[in-house]
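Engineer: What follows is a predicted structure for the sequence shown.
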Amino acid sequence: MHQTNPKCNVKLCSNNDVPPSSVIRACLGPSLAQVFFDYTHHDTIKLLDVLTPLKTSKACFSIPSDRQLSECRFIPPTDHQIVKGFVHQNILEIGEALLERVKKDIAESLRDKIERQSREKFYLYQAKKRREAELHAEQLHEKYGNYIETVQHELQKQLEVEWSKAAAECAKNTQKAVVQERINVTNEMMRKMRAEMTHVVQSLYKDFEELFCAKRDNIIADFNQIMRGKHVKLKKEMQEFKEKVNRDLYIQRRQFEMQNAADLIHVLCLERLRNNREKHIMHKYFQQQINEFYELMVRLKDVIIAMRKEITDCHIEKKLLSEELCEVAKHFQKFIDFVFRAMPRQADYLLPLELQRIIRPDKDKEETKNIVE
């Protein structure tokens, strides 16, 4: 928005002169001044270009005091001053009108621009919302479309299953109805045929029973006659067979008894032979073991004799060695006594205890006895 110089009103109010074009441009701005110059009267433009402001002019709106009114006298204004005052007032009015118009135009343009921008933003917002709604609707449509297809597929499967079940149940019921109808027809026919069949069967049964009784009596009579002859013959054969069997059994029994006795005698002999053989083997084995034991005893006896001989030899050798050691110790004791010029047995403490015990075995025995007592 165009901004005016804040000093323009002070200058215009302090002077009654016509302002030049440069002052108007400085006060109103180049764009607003150009608009003012374009739309103002031609005489006014000439006046603004020709006239120059007077620096000593008084302020147009100054209020004189009472003293000034009493001192100075009234001077009527001239035509030139009146023209300048009207021109100045017209310029101010035109400038204010143009300023108001420009402000209104700028405000309207700004309002239009703001409205247009807000409308565009609103349209963009609505378009964005519509796009989001469309995308959401597409997603929902796709989601529920898939769900509807899945449900439709499942319902189709369920419908097929139910239809197959219903068809199977219908076929089963139809088959049951057909079977039931056949059973009913069969029962009806059986009821009708039962009376006729009963009469026929009873008549046939009566005839058959009469024939059967006659044949049975004849067969029984023939069978009894045949069985009587067979029974007599069979009884005779049975008696002969029993006698023969008893005789054969008695002979076989005697043979078995004799065979058992012979077997027992044979087994007893074999057992005695086996026992004698085992006894001979055991006697031979133990005799061999005894002989080996005797030989072992002889060898052990020889070993014991040899060990006794070695032990006696060791004792003899030990005794000889102890005597030799005792002699050496005595000579060594004498040598010590000679070296230290001591009395006999005064330097015994220089000898080891073993040598002292060897040299004086009797004294050691006495000391041990005293300790024991």
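Structural biologist: Done, it's in.

Engineer: all contacts plus neighbour counts: C-alpha atoms, from now on.
Structural biologist: OK.

Engineer: and the next element down the chain from the longest helix along the chain?
Structural biologist: What stands out as the longest helix in the chain, according to DSSP state H, is helix 79-340. For helix 79-340, the following helix or strand on the C-terminal side (DSSP states H and E) is helix 353-359.

Engineer: Next up, a structure to set beside the first:
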Amino acid sequence: MYPSIQSKLPEVGTTIFTVMSQLAAASGAVNLGQGFPDFSMSGELTDLVAKAMNDGFNQYTHMNGYPLLRQRLTEKAQRLYKTAIDPESDITITPGGTYAIYTALTAVLQPGDEVIIFEPAYDSYIPNIEVNGAIPVRIPLQFPDYAIPWQEVRARITAKTRVIMINTPHNPTGSVLNKEDMLQLQAITTGTNIIVLSDEVYEHLIFDGIEHQSVLRYPELLKRSFVCFSFGKTYHCTGWKLGYCIAPEPLMREFRKVHQFNCFSCDTPKQVALAAYLLNEEAYLSLGTQIQQKRDFFRTLMQDTPFRCIPSHGSYFECYSYGHFSQEADKEIAIRLTKEYGIATIPVSAFYKDNTDHKVLRFCFAKKEETLAKAVAQLKHL
């Protein structure tokens, strides 16, 4: 007999990403569900990793991250956002952006605290909150533009509100926050004890000439914020699982208390390589244009299908509605498209705790053009 366990996440099962990816593999379908590129990352960057290994950078580096990498990231923040970040006290390298989010929440949440999140939401948010004994306060983004209803945010704040989580560019919808959104958030939190957690892993994957509204642009917001980033999304190496968190010293001090007993330190040779590669500013400054070309190519293909586009302005994803031609549940049509039409997507209801179904599917367009063309070809017959 096995020992009994009282689950901290009793409602959590296998994620929809795993389910759809397994179904895609079993069906031989093209996987436009999970958010990872199928094209090669920079050969220059992989060569720099090999060089770092050959140069002997194969042991632990500093718990907070390779010092030169932290320095280069603070220089980048200064160039892009005119923000002074202390590389010693304000930045920690992490094994991925999701880890950074979890660690930030774990550092500050106490049982009974409330965390405002906006749905549809990246699927780690609610489990991260609940495993810490806190309570997710779910506010739906306004459909179909997926805008934040700020009046409702004000109405839902209580004495127990500890954190407000934002995500821009947004996964799964590709919506982005504008300057007015950030000023609203600043006004709501000023003079309170509320912490902001900003998920900015798609920082450079932003389109249509829109300027990314990082919390790092807003000094008053940054004083109360954890800001989380991903190298994997920026450099097409999601399997590296490397990211970082920026926060003011009092918040980062608590973050590092959790970090040191969980991960302690991250992959050294990749950090050394990234420190060198960050000197190539064009590699990240040109990213939005490169990925927008893929979005635009995918949009053109999708015009020959019955789906209707809900425009994305960032991330790897674009959502498409189908309620005008079918009333199938989004999970059911996603399964049917995988089995019968050879294309795997993600039903957007999976990003709502109560499975709100607006008849919308999420497609990942961060793929080779031939992959996208092959995937969409069968949808023309739908």
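Structural biologist: Alright, I've got the coordinates. This structure is a prediction, so every number in the text was calculated from the model and none was measured.

Engineer: Superposed, how do the two chains score by TM?
Structural biologist: Superposed pair, TM-score by TM-score structural alignment, normalised by the length of structure 1: 0.15. Supporting alignment: 87 aligned residues with a C-alpha RMSD of 6.2 Å.

Engineer: Can you tell me which helices and strands the longest helix of structure 1 packs against?
Structural biologist: Secondary-structure packing of helix 79-340 of structure 1 (3 or more C-alpha pairs under 8 Å, 6 or more residues apart in numbering; DSSP states H and E): helix 30-39, helix 353-359.

Engineer: any chance of those helices in a markdown table, with mean neighbour count and distance to Gln68 of structure 1 too?
Structural biologist: A markdown table is the format used below for those (neighbours: other C-alpha atoms under 10 Å; distance: least, C-alpha to C-alpha, whole Å):
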| stretch | mean neighbour count | distance to Gln68 of structure 1 |
| --- | --- | --- |
| helix 30-39 | 16 | 39 |
| helix 353-359 | 16 | 168 |
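
Engineer: mind putting those helices in CSV, distance to Ala133 of structure 1 included?
Structural biologist: Formatted as CSV, those follow (distance: least, C-alpha to C-alpha, whole Å):
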stretch, distance to Ala133 of structure 1
helix 30-39, 49
helix 353-359, 127
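
Engineer: quick revisit: ok and the longest helix of structure 1 relative to helix 30-39, angle-wise?
Structural biologist: 170 degrees (axes from the mean of the first three to the mean of the last three C-alpha atoms, to 10 degrees).

Engineer: what about Glu130 of structure 2, distance to Glu180 of structure 2?
Structural biologist: Computed as C-alpha to C-alpha, to the nearest Å, the Glu130 of structure 2 to Glu180 of structure 2 distance reads 30 Å.

Engineer: between those two, who's got more neighbours?
Structural biologist: Glu130 (19 against 10; other C-alpha atoms under 10 Å).

Engineer: ok, the more buried one to Leu287 of structure 2 distance?
Structural biologist: 35 Å.

Engineer: and what of Met252 of structure 2?
Structural biologist: 29 Å.

Engineer: who has more neighbours, these two?
Structural biologist: Applying other C-alpha under 10 Å to Met252 of structure 2 and Leu287 shows that Met252 carries more neighbours, namely 21 against 17.

Engineer: Now the strand or helix carrying that one: buried residues?
Structural biologist: Met252 of structure 2 belongs to helix 249-260 when assigned by DSSP H and E. Of the residues in helix 249-260 of structure 2, 249, 251-253, 255-256, 258-259 count as buried by neighbour count, 16 or more other C-alpha atoms under 10 Å.

Engineer: How about stretch 100-120 of structure 2?
Structural biologist: Under 16+ other C-alpha under 10 Å, the buried positions of stretch 100-120 of structure 2 are 100-107, 109, 113-120.

Engineer: Could you report the distance from Leu372 of structure 2 to Phe317 of structure 2?
Structural biologist: Applying C-alpha to C-alpha to Leu372 of structure 2 and Phe317 of structure 2 gives a distance of 13 Å.

Engineer: got it, and Ala100 of structure 2?
Structural biologist: 22 Å.
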